[in-house]
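# Next come a sequence and a model predicted from it.
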Amino acid sequence: MNDGTITLPWLVVRQDDNGNRYRVGRYATRGEAQKMADSLDVRGHKQLYWVERVAQNGTG
């Protein structure tokens, strides 16, 4: 973060019925990401949501 940018190392990922995966959003803390994943999961759709940390080199 020494270049003035905000680091958002936590991803919420969605997997649909066909196994396709999509990034839903990026968050600064695991707690924020988990709260979003939980709120999406409660909707009762068949998608699966989870949280993962972005690798140090910036790839997810």
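Nice, I can see it.
# Please count neighbours and contacts with C-alpha atoms only from this point.
Noted.
# Can you tell me the SS state at the residue nearest to D38 when sequence neighbours are not counted?
Spatial nearest neighbour of D38, excluding adjacent residues (Cα to Cα, 6 or more residues apart in numbering): Y49 at 7.7 Å. Secondary structure, DSSP: H, G, I helix; E, B strand; the rest coil: Y49 is strand.
# so who does the most centrally placed residue in the chain touch?
Taking Cα atoms, centre = their mean, the centroid of the chain lies closest to V12, which sits 1.4 Å from it. Each residue near V12 by Cα atoms under 8 Å, 6 or more residues apart in numbering is listed here: 23-26, 33-34, 36-37, 49-52.
# another one to put next to it:
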Amino acid sequence: MTDSGVVLPWLVIREDDNGNRYRVGRYATRAEAEQVADRLDDRRHQRLYVVERVDRATA
């Protein structure tokens, strides 16, 4: 939950070719997160954008 009370349980994570993972953003819906990941995905590099749901207990 953010300070404004909005729940953003979906993350877009970038994983580089060395296995490092970076959070790109948080989104309210899976569809929104997948749309962002699809736009960021660049097949010329070995970067992978994945969508993951955050567990409420760890958010």
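Perfect, I can see it now. All figures in this text were calculated on a predicted structure; none of them were measured in a lab.
# Spatially nearest residue to M36 of the first structure (excluding sequence neighbours)?
M36 of the first structure's closest residue in space is V12 (Cα to Cα, 6+ apart), at 7.5 Å.
# which one in the second structure is aligned with that neighbour?
Using TM-score structural alignment, the equivalent of V12 of the first structure in the second structure is V12.
# how close does that match get to N20 of the second structure?
14 Å (Cα to Cα, to the nearest Å).
# Also R43 of the second structure?
The gap separating R43 of the second structure from N20 of the second structure is 18 Å, by Cα to Cα.
# before we move on, what about W10 of the second structure?
To N20 of the second structure, W10 of the second structure is 19 Å away according to Cα to Cα.
# need the strands for the second structure, in chain order.
10-15, 21-27, 48-53 (DSSP state E).
# any chance of the ones you listed in JSON lines, plus distance to S4 of the second structure?
Shown next, in JSON lines, are the strands of the second structure (distance: least, Cα to Cα, whole Å):
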{"stretch": "strand 10-15", "distance to S4 of the second structure": "17"}
{"stretch": "strand 21-27", "distance to S4 of the second structure": "14"}
{"stretch": "strand 48-53", "distance to S4 of the second structure": "20"}
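# Deepest in the core, which of those is it.
Ranked by mean neighbour count under mean count of other Cα atoms under 10 Å, those are led by strand 10-15, which reaches a mean of 21.
# quick one: that one to chain centroid distance?
2 Å (Cα atoms, centre = their mean, to the nearest Å).
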